[in-house]
Every structure is written in structure tokens, then in C-alpha cells.
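Undergrad: next come a sequence and a model predicted from it.
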Amino acid sequence: MFKYSIVIPVYNGDKYIDDIVSFFMSFNSIQLVFVNDGSTDFSIDKLNKFKEEEWIKVISQNNRGVSVARNLGLHHSDGEFILFLDCDDKYDEKIFDELNKRNLSDVNVFEFERNNIDGTHDSFTLPNVGIINSRNALLLFFFKKIRIHICAVCFRKKFLVDNKIKFKSGFKFGEDLNFIINAILSSEDVLFINESIFKYIINEQSVTQRKFNYHRFDALDVLLMEFNKVELDLGGEGKEAFQMYMLSVYYKLLCECVKSGSEIYFSDFSKRKNIILSTGLKFFIVKHVPVRIEFFLLKGYLKLIKFM
């Protein structure tokens, strides 16, 4: 029985595989679950070199996306706890020392660092509270007091399975948000770990993938799908926090769209704005103005209320 299974989707990530295996091979009670997501490079050849290792599983599927790959890896994992890792990101060497010294909960969130393409770094910290009830954890998240990355969370596998928590397929963006929100909603409490033990690395490929296109709306659509559940579980304050979070995502997408000059998508913003308004949003959102004007008005409003 492994204590930790690390689920790693791989799509054309052959240049990372050797380093990943080398990093984890010095730890005890660790299982790597690689899911080859229809790679067209030499990923499967490299992975097959390790498939005889007892602590490494190699699974292949046709290219169906990261959500299906993670769900498949979760299903085939044997560890008591699950971590998700993208092959171009990294954990700190002390990650398992930090996890092992704690009485882990069903959901355990740790601090992380983002390495930007220009060489700068951003650190995302957590309140030093230890255990926090799930409602308060989500309020902090929705009010943007904390950041949570899917690869900076350690989940108990039995908890995920019992609550049928999976990544939604068919989305290219926002599937992480959906998973995190559902996991915290389903938990009684969350353990905050005040150690930065994950590095999220922004590279050229990350920037290219995030250029504005229709799939960017997925990040907002998955939130809209969860509105009723959040309102039911968290009540009035949670509803308002979630509405503000949706508004901030709406503005972020609007900002990306305007800056990229992708005016063909303006009508799609109008459709989603009407859906947000239908949730009973009490805060400022402009109903009948051109998208470009709305962009500047929302920017000023969100800065005014310190929500950016």
C-alpha cells in the first residue's frame, strides 16, 4: 500500500519524464501514475522504460484531455492520498516531510510559488490557522484572499471516491476550479499547510494555450454550473462571495478578449452576463452598454472594491 499516489497526465511531455522519475525515486511509499494522453512525441517510449517498476504505473488513452486523464489516473491509483501534478511543474524536495509530519485531513491545501515567464516569482500564502471549516475556506477563496492550485492540494482518495468527485470532461479551462470547489463543499474542514512546496511554472506553451479563444469561456461556464449547489450549501454570504468571484472571472476574460482584439466573441459575453444577472447578482454589472465600455467600467469598479 502506497501512502501517496501522484497522478501525472502526459501530453507530448517526453522531455520532462526522466526528471520526474529521478525526483521521486528517493522517496518511500510513493506511487507515480502516468497517463499518456495520446502523445505524438516520444512520451510513451520513455514511459515504457519504467513500466516494470513496481512503484510506477503507465496508462495510455487516446487524446481525450487532461480531465479524463486525471480521472483515469485517480481510478488506477493505489495510494491513501492523491496529488495531481502537471509534468512541467515541480514539487519541493521537502513536500513529503511536510505532509508526513501532519495529521492530514480529507483536503489539505499548501502554499505555492508561481514562476513567471519573465523570470519573476509570485508567492501565494495561506492564513496560519491549521484546520479551517470548509465554508470559511471557500469564502476566503471566493473573496480572493487565498489562491488554490489543483497541484497544491493533497486529497484523501477514499474521500474523493465516496463523494464521487471527478474532473468534468469536455472543458479545456476551469475543470480544476470545479474539482476544488466540489471537494471543499463535500468536506467538513480543510487543513492549511503554511509551507510553499509546489512550483507552478509558466512557460511559452502555457502562454500560447491561454491566448483568447472560445474555450476560454469554459472557466466561467463551469462556475455557472455550480451556482445552485454553492448557494444551497453556503447560504447568503457564500452566494454573494461566489457571485463576486464569477464577476471577477468574467472581467478577467473580458480583459483578455479586449486586449487580444477578439471582437467576434463580444456577443458570447452578453449571453453569459445575462446568466450571471439571472443569479440575482446585487453588485455592479452593466446591463446595456457596449462591451468595450463595460470593460473599463468593470475595471474601475473592481479596483474600487479592492477585488483585483
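TA: It's in.

Undergrad: contacts, neighbours, all on C-alpha from now
TA: Fine.

Undergrad: so how far does stretch 40-58 reach from one end to the other?
TA: Terminal residues of stretch 40-58 lie 16 Å apart, using C-alpha to C-alpha, to the nearest Å.

Undergrad: and for it, what are the contacting residues?
TA: Under the contact criterion C-alpha atoms under 8 Å, 6 or more residues apart in numbering, stretch 40-58 has outside partners 10-15, 17-18, 30-36.

Undergrad: swap the cut-off to 10 Å and go again
TA: 2, 5-8, 10-18, 21, 25, 28-38, 59-60, 63, 73, 76-78 (C-alpha atoms under 10 Å, 6 or more residues apart in numbering).

Undergrad: just checking, which of those belong to helices?
TA: Judged by DSSP state H, those include 14-18, 21, 73, 76 as members of helices.

Undergrad: as TSV, the residues you listed with distance to K211 and neighbour count would be great.
TA: Converted to TSV, the ones in helices among the contacts of stretch 40-58 look like this (distance: C-alpha to C-alpha, whole Å; neighbours: other C-alpha atoms under 10 Å):
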residue	distance to K211	neighbour count
D14	24	19
K15	24	14
Y16	24	16
I17	26	20
D18	29	13
V21	31	14
G73	28	27
H76	33	16
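
Undergrad: kindly provide the distance from F266 to V33.
TA: In terms of C-alpha to C-alpha, F266 sits 41 Å off from V33.

Undergrad: repeat that for E195.
TA: 25 Å.

Undergrad: also D233?
TA: Going from D233 to V33 by C-alpha to C-alpha gives 33 Å.

Undergrad: neighbour count winner among those two?
TA: Neighbour comparison, D233 and V33: the larger count goes to V33, with 24 against 13 (by other C-alpha atoms under 10 Å).

Undergrad: next up, the contacts around that one.
TA: Taking C-alpha under 10 Å, 6+ apart, we find V33 in contact with 5-9, 55-59, 70, 72-74, 76-78, 84.

Undergrad: this is the comparison structure:
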Amino acid sequence: MSTKISVIIPVYNAEKYITQCIESLLNQTLRECEFIFINDGSTDKSKQIIEKYQKLDDRIKLLSQENQGVSIARNEGLRVANGEYIGFVDADDFIAKTMYETLYTTATRNDCDVIVSNFESEIEGHKTITKYSFPINVTLNKDYINHEILPYFLKEDNLNTGWNKIYKSKVIRENKVEFPEKVPLGEDGLFNMSFFSFADNMKYIDYTGYFYREVEGSATRNIVGKDYFNRAIEVYNMKLPALYKDLLEEKEIHKLRSIKLIKSVMSYIHVYFTSSNELGFSERFRYIETMISNKEVRKALLVCYGELNGTAGRYEKCILNLIKIKSTIGLYCVTAYSRFRNT
């Protein structure tokens, strides 16, 4: 049986959710899959749970390594993958039983290098579906990728993830596409920028088969272990693939990256003003005060304020203007009121 899709699943201390993840994979209507689990130094029972299922289904492969991070784990999975296409799943999440059949059928119908779909997020009990404004179910050529998709990665975060896509293995192998190692934030985005720069075509489908669960200790919840803002600054200043210099003028690149940084700051304000047992209020207050006064933020705000203010909703405009006047107390009041209204 030839393998149509290799699914790579990095695992680190995921025992609470991994059973649901594994069962959602094994229940796929597309049977010709392999599921490559990389145990990244887990200290809980994750490895034993995977081994139990491995005895029941030989499509499960298990590799183990010392804790080295998600990028090295995924690259190890890429090294041993045999599938025609590659998919990624996080061990805390799960997928619909038709997901890989839907994406694979779409990919092979037009020999696409990559398929993009929607995903559902559950954060603090609230579920949202991320969709895109790209043409639906249309084969998009390299010109579209160069002028719409690659710039999109500079401006937005919501296309960065690898979960809601399948990638043609041949493109990955021939161009040595991999996840950057020792990059604490933004590794998914850099992988995608690299892959899409080599892709000849793609397709976006209005289908939701991936279910993302934000859990305690995840990259978006661990506000003590993850210094979001400084990492966002690193992404803002990060060296881009050489292709971007040929696609866009430096001024346009700077504007798109500025938009992304300010949007990140706006989201971090909400994260840090949400009650937390990890940090006291005064520490969170000072963090935001430092963030909105940062010289890179002030520079980025000057570049993109007009565009963001022109497209933002009422709440976002309020946050944006409070950042502009450096009103930390105003930001606290507005975010507190927003949380009160949404409870």
C-alpha cells in the first residue's frame, strides 16, 4: 500500500489529550496514511499511550529524542516520511475523520503543491473558525502565490500554521525545505514562507477539519515561559527569504511587517490583562507599559497607523488609539470592559 499522506505529530507531555488525537487520526476515511509521532522527551505517559496504539495499528511510527523542541521534532519526521503529501498535527488537537481524504482528493485532482483549509480554535471556551479571503476551490498559480500569499505571511499570523494544510513531499525534498532550528517563535511562518516560495500552485478550500485546542502551557498560554513581545520583535526584525527582495520594495515590506507587529501587540495586551496566577497585576501592567513604549513599536505605529485605523472595528480602533497615546490604564479599562461584556 503506497502512502498518500504522512502525518507528523510532535509530542511533549500531551497525555491529557493525545488519546483523542490518535483516535481521530486512526479513524481517517483515507486509509493510506502513516502517522509519525516524535516523542520530544516527554516525562508523562504520552509515549506509553502511543505504544499501546502502535500495537493495534501498524500505520503508527514512533520516534523518540531528548527534548529539543518542535522544529527539530518535525524535521526528524520529515526525514523518515514516505507519503506523497505531508500533514502536521499537534498532539493536543484532533481532526475530522474526512480531513485528509478531503485535502488529498483536492490536491490530486489538479496536481497541487499545497492545499490550504480552515481551522477551528477553542480558546477559553470560545470557538472560532479561521477562514481566508483567497479564491475558493480555484487552482492559484505561482503569480498569485508571489503577489498575494507571500506578502500575506508578512502582514498576518493566521496562515502560519502547518496544521490546516498538506504539502507535496517532492517540493520539500527537492528544495530541502525544513523548520528553522533554535527559533523560539515564528518557525511555522518561516517554513511556510520557504515552501510557498518554491510552490508552483495551490488551492484554498472552504472546509474545516482541524480543531485546535489552546491548553495551559501551550505557546499562547505560557506567559511566564514565553516572552511574547520580545519574540514578536525578533520576528519583526528577522531576516526574510531572499525571494522577498525581488517581489516587494523595501518600503512595502516594512509596512507589512509593521502591521503584523502592531496586531501582535494588540493581541498581547488582551493576553497580559487577562487574570493570571502566574504574574501579578503590577507585573503585567509594567510589561504592557514597556511594550507600548518600545521604540520599534513606535516606529511601526507611525508606518501603519493610518491603514490599521481605516480598517479596524470600533474596539480595535480604541485599542490602537490608546497605544498611540501610551495609555496603559486606558488599555486596562477597555480590555476589562470587553471581557465583562463577553462573559
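TA: Right, received. Where do you want to start? Keep in mind it's a predicted model, so treat the numbers as computed, not measured.

Undergrad: fetch the TM-score of the aligned pair.
TA: Here the TM-score for the pair of chains, by TM-score structural alignment, normalised by the length of the first structure, is 0.78; 292 aligned residues with a C-alpha RMSD of 3.6 Å.

Undergrad: still on that earlier bit, narrow the contacts of stretch 40-58 of the first structure to those in strands?
TA: 5-8, 10, 30-37, 59-60 (DSSP state E).

Undergrad: widest-spaced pair of those residues?
TA: I30 and D37 (22.0 Å; C-alpha to C-alpha).

Undergrad: show me what contacts the aligned partner of G73 of the first structure in the second structure?
TA: Mapped onto the second structure by TM-score structural alignment, G73 of the first structure lines up with G77. By C-alpha under 10 Å, 6+ apart, the contact set of G77 of the second structure is 6-10, 35-38, 61-63, 71, 86, 88.

Undergrad: now list the buried members of the residues you listed.
TA: Buried residues within these, counting neighbours by 16 or more other C-alpha atoms under 10 Å: 6-10, 35-38, 61-62, 71, 86, 88.

Undergrad: what would those look like in TSV with distance to M238 of the second structure?
TA: Formatted as TSV, these follow (distance: C-alpha to C-alpha, whole Å):
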residue	distance to M238 of the second structure
S6	30
V7	29
I8	26
I9	27
P10	25
F35	33
I36	30
F37	30
I38	28
K61	35
L62	34
S71	17
I86	26
F88	24
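
Undergrad: list just the nearest of those to N201 of the second structure.
TA: Nearest to N201 of the second structure, judged by C-alpha to C-alpha, of those is I86 at 15.9 Å.

Undergrad: ok so, going back, from F273 of the second structure, how far off is the match of G73 of the first structure?
TA: 38 Å.

Undergrad: ok, L26 of the second structure next?
TA: Taken as C-alpha to C-alpha, the span from L26 of the second structure to F273 of the second structure is 40 Å.

Undergrad: same check on K255 of the second structure?
TA: Counting by C-alpha to C-alpha, the gap from K255 of the second structure to F273 of the second structure is 27 Å.

Undergrad: which part of the first structure matches stretch 190-197 of the second structure?
TA: By TM-score structural alignment, stretch 190-197 of the second structure lines up with residues 178-185 in the first structure.

Undergrad: how close does that stretch sit to the second structure?
TA: Stretch 178-185 of the first structure: mean distance to aligned residues in the second structure after superposition is 2.1 Å, counting by mean C-alpha distance after the TM-score superposition for the first structure.

Undergrad: contact partners of that stretch?
TA: 67, 106-108, 133-135, 137-138, 141-142, 148-150, 153, 155, 159-160, 163-168, 177, 186, 190, 219, 221-223, 225-226, 229-230, 233-234.

Undergrad: which of the residues you listed fall within strands?
TA: 107-108, 133, 153, 155, 190.

Undergrad: TSV for the residues you listed, including distance to K271 of the first structure?
TA: Formatted as TSV, these follow (distance: C-alpha to C-alpha, whole Å):
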residue	distance to K271 of the first structure
V107	35
N108	36
N133	35
V153	33
F155	36
V190	35
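
Undergrad: so which of these wins on neighbours?
TA: The most crowded member of these, judged by other C-alpha under 10 Å, is V107 (25 neighbours).

Undergrad: roughly how far apart are that one and L254 of the first structure?
TA: 32 Å.

Undergrad: tell me the buried residues in stretch 322-335 of the second structure?
TA: So, applying 16+ other C-alpha under 10 Å, buried residues of stretch 322-335 of the second structure: 322-324, 326-328, 330-332, 334-335.

Undergrad: ok, now stretch 86-98 of the second structure?
TA: 86-95, 97-98.

Undergrad: again with stretch 19-33 of the first structure
TA: Quick answer for stretch 19-33 of the first structure (16+ other C-alpha under 10 Å): 20, 30-33.

Undergrad: what's the closest of the residues you listed to K273 of the first structure?
TA: V33 (40.1 Å).

Undergrad: kindly check the end-to-end length of stretch 81-92 of the first structure for me.
TA: 18 Å.

Undergrad: make that stretch 101-111 of the first structure, sorry
TA: End-to-end distance (C-alpha to C-alpha), stretch 101-111 of the first structure: 16 Å.

Undergrad: ranges for the helices of the stretch 201-308 of the first structure?
TA: 204-209, 218-225, 227-260, 266-278, 291-304 (DSSP state H, counting those that start in this stretch).

Undergrad: map S117 of the second structure across to the first structure for me.
TA: Mapped onto the first structure by TM-score structural alignment, S117 of the second structure lines up with F110.

Undergrad: ok, the closest residue to that match other than its chain neighbours - contacts?
TA: In space, and not counting its chain neighbours, F110 of the first structure is closest to I193: 4.6 Å by C-alpha to C-alpha, 6 or more residues apart in numbering. If you count contacts by C-alpha under 10 Å, 6+ apart, I193 of the first structure has them with 98-99, 102, 104, 108-111, 125-131, 152-153.

Undergrad: confirm that I193 of the first structure sits in a strand.
TA: Yes - assessed by DSSP: H, G, I helix; E, B strand; the rest coil, I193 of the first structure belongs to a strand.

Undergrad: S123 of the first structure versus that one, what's the distance?
TA: Going from I193 of the first structure to S123 of the first structure by C-alpha to C-alpha gives 14 Å.

Undergrad: overlap of the contact sets of the two?
TA: With C-alpha under 10 Å, 6+ apart, I193 of the first structure and S123 have common neighbours E111.
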